[in-house]
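Peer 1: from the sequence below, what's the structure:
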Amino acid sequence: MDQDDTPATQFYVPGQYRPDQSVGFLMKRVMSSILAQADERLAALDLTHAQWLPLFKLASKHCDTIAALSRDLDLDPGAMTRSLDRLEAKGLVRRERSTEDRRVIHLVLTEEGKKVARKVPPVMAEVLNNHLRGFSEDEWKQLLALLSRMVANGDAMREPPAA
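Peer 2: Here you go, the predicted structure:
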């Protein structure tokens, strides 16, 4: 059952499943294309998506620890640490021990990090707009709504069943 307790529609049937018609496969292809195009444009800043993504998150103040970034970006904490080590080596990020809890290390953008992070949103807007070429505003809004519903359905599948 899905989140509103109605049976899930059977759009895919074993034996008739075609990967080229898979929502997951197509979403992965779109994401791969978006990341490749963003990486190509951000290479001039010496950044890969493993670096510009946490840089952007830090700039938008969504996360400020390795654990929070790892959860938010669905990445292994070890991989996140390596990306942040590279950002720190480039002088874009620094680590600061929390004054409330000495076990917590906060991540802070340097002035150079803030300057570089400001260059990410225009690149992402360009890349995403190019991927949405030919869509109407209504189609764009519908796509966002449909993807949000899929995220909610996926989240509901991970929640423990109600007692």
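
Peer 1: C-alpha from now on. contacts and neighbour counts both.
Peer 2: Noted.

Peer 1: in the chain, what residue spans correspond to strands?
Peer 2: 93-97, 105-109 (DSSP state E).

Peer 1: from those, which stretch is densest packed?
Peer 2: strand 105-109 (a mean of 19; mean count of other CA atoms under 10 Å).

Peer 1: now the angle from that one to strand 93-97?
Peer 2: Strand 105-109 runs at 150 degrees relative to strand 93-97, counting by axes from the mean of the first three to the mean of the last three CA atoms, to 10 degrees.

Peer 1: and strand 105-109, what does it pack against?
Peer 2: Strand 105-109 sits against helix 49-59, helix 66-73, strand 93-97, with contacts defined as 3 or more CA pairs under 8 Å, 6 or more residues apart in numbering; DSSP states H and E.

Peer 1: turn those into CSV, including distance to Q142.
Peer 2: As requested, the helices and strands packed on strand 105-109 are exported to CSV (distance: least, CA to CA, whole Å):
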stretch, distance to Q142
helix 49-59, 25
helix 66-73, 24
strand 93-97, 37
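
Peer 1: next up, for comparison:
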Amino acid sequence: MSPKLPPIAEFYSADNFQCEPSLGWMLRQIKQSMVCQADKLLGKHDLTHAQWAPMLRLRFNGSMSSAALARELAMDGGAMTRLLDRLEAKGLVRRERSVEDRRVVMVSLSDAGLAAMAAAPGVLSQVFNAHLAGFTDQEFRTLVDLLQRMVANGHAIRDAGLTSETSSLVDRDD
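Peer 2: Below is the predicted model of the structure:
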């Protein structure tokens, strides 16, 4: 059975769609700005976004398989392997075969990786707070709630295996 989704919104249409004020465009601009600012500050720790993004996941999630890490970051397996090769060469991560399943490679931060990521929460907090300048506490909480709803909708769409051809077939609470 398909997941129940709220009725599809009708904020956009082919007739009124414009790229630059669209939600996707704005979210992309925000992400690019945050990554750029974080890169400037984390670059002082010899880390690029390509490097600190997976290391941040490992810092907060602990050891995980390279395949799971690739999925979390929407990267293909080959790109993840090359990135992990670079991080391992810098001594920031270590890879070990799973004892339960030798086909699975588990990735974790090394002591040097943990030390390199020590600054990340403070840097990212500074970057996020700068982007939230002028927001009230209530506006911030509302924004987070709204974005969480969008994330949940995205997960439901993904889990239902929706495409543009099948989206009208999902059970709805109309």
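
Peer 1: quick one: TM-score?
Peer 2: Taking TM-score structural alignment, normalised by the length of structure 1 as the basis, the two superposed chains have a TM-score of 0.90; 160 aligned residues with a CA RMSD of 1.7 Å.

Peer 1: returning to that earlier point: closest to Y12 of structure 1 out of the helices and strands packed on strand 105-109 of structure 1?
Peer 2: helix 66-73 (28.6 Å; CA to CA).

Peer 1: mean shift of that closest one relative to structure 2?
Peer 2: Mean deviation of helix 66-73 of structure 1 relative to structure 2 after superposition (mean CA distance after the TM-score superposition for structure 1): 0.9 Å.

Peer 1: what residues in structure 2 pair up with that helix?
Peer 2: Under TM-score structural alignment, the alignment places helix 66-73 of structure 1 onto residues 66-73 of structure 2.

Peer 1: contacts for the matching stretch next, please.
Peer 2: For stretch 66-73 of structure 2, the external contacting residues (CA atoms under 8 Å, 6 or more residues apart in numbering) are A53, P54, R57, D76, G77, M80, T81, V104, V105, M106, V107.

Peer 1: need those in TSV (columns: distance to S63 of structure 2).
Peer 2: Below are these laid out as TSV (distance: CA to CA, whole Å):
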residue	distance to S63 of structure 2
A53	14
P54	11
R57	9
D76	19
G77	17
M80	15
T81	16
V104	12
V105	10
M106	6
V107	5
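
Peer 1: and the residues you listed, which are buried?
Peer 2: Neighbour counting over the contacts of stretch 66-73 of structure 2 (16 or more other CA atoms under 10 Å) leaves P54, R57, M80, V105, M106, V107 as the buried ones.

Peer 1: report the two of the residues you listed separated the most.
Peer 2: R57 and V105 (15.9 Å).

Peer 1: hey, where'd the helices end up in structure 1?
Peer 2: Here structure 1 has its helices, by DSSP state H, at 23-42, 49-59, 66-73, 77-89, 111-117, 120-131, 137-158.

Peer 1: which residue numbers in structure 2 does the fifth one align to?
Peer 2: Taking TM-score structural alignment as the measure, structure 2 aligns residues 111-117 with helix 111-117 of structure 1.

Peer 1: redo the helices of structure 1 as JSON lines? Include distance to E100 of structure 1.
Peer 2: Converted to JSON lines, these look like this (distance: least, CA to CA, whole Å):
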{"stretch": "helix 23-42", "distance to E100 of structure 1": "36"}
{"stretch": "helix 49-59", "distance to E100 of structure 1": "20"}
{"stretch": "helix 66-73", "distance to E100 of structure 1": "17"}
{"stretch": "helix 77-89", "distance to E100 of structure 1": "22"}
{"stretch": "helix 111-117", "distance to E100 of structure 1": "24"}
{"stretch": "helix 120-131", "distance to E100 of structure 1": "32"}
{"stretch": "helix 137-158", "distance to E100 of structure 1": "32"}
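
Peer 1: quick revisit: and the match of helix 111-117 of structure 1, which residues are buried?
Peer 2: Under 16+ other CA under 10 Å, the buried positions of stretch 111-117 of structure 2 are G113, L114, A116, M117.
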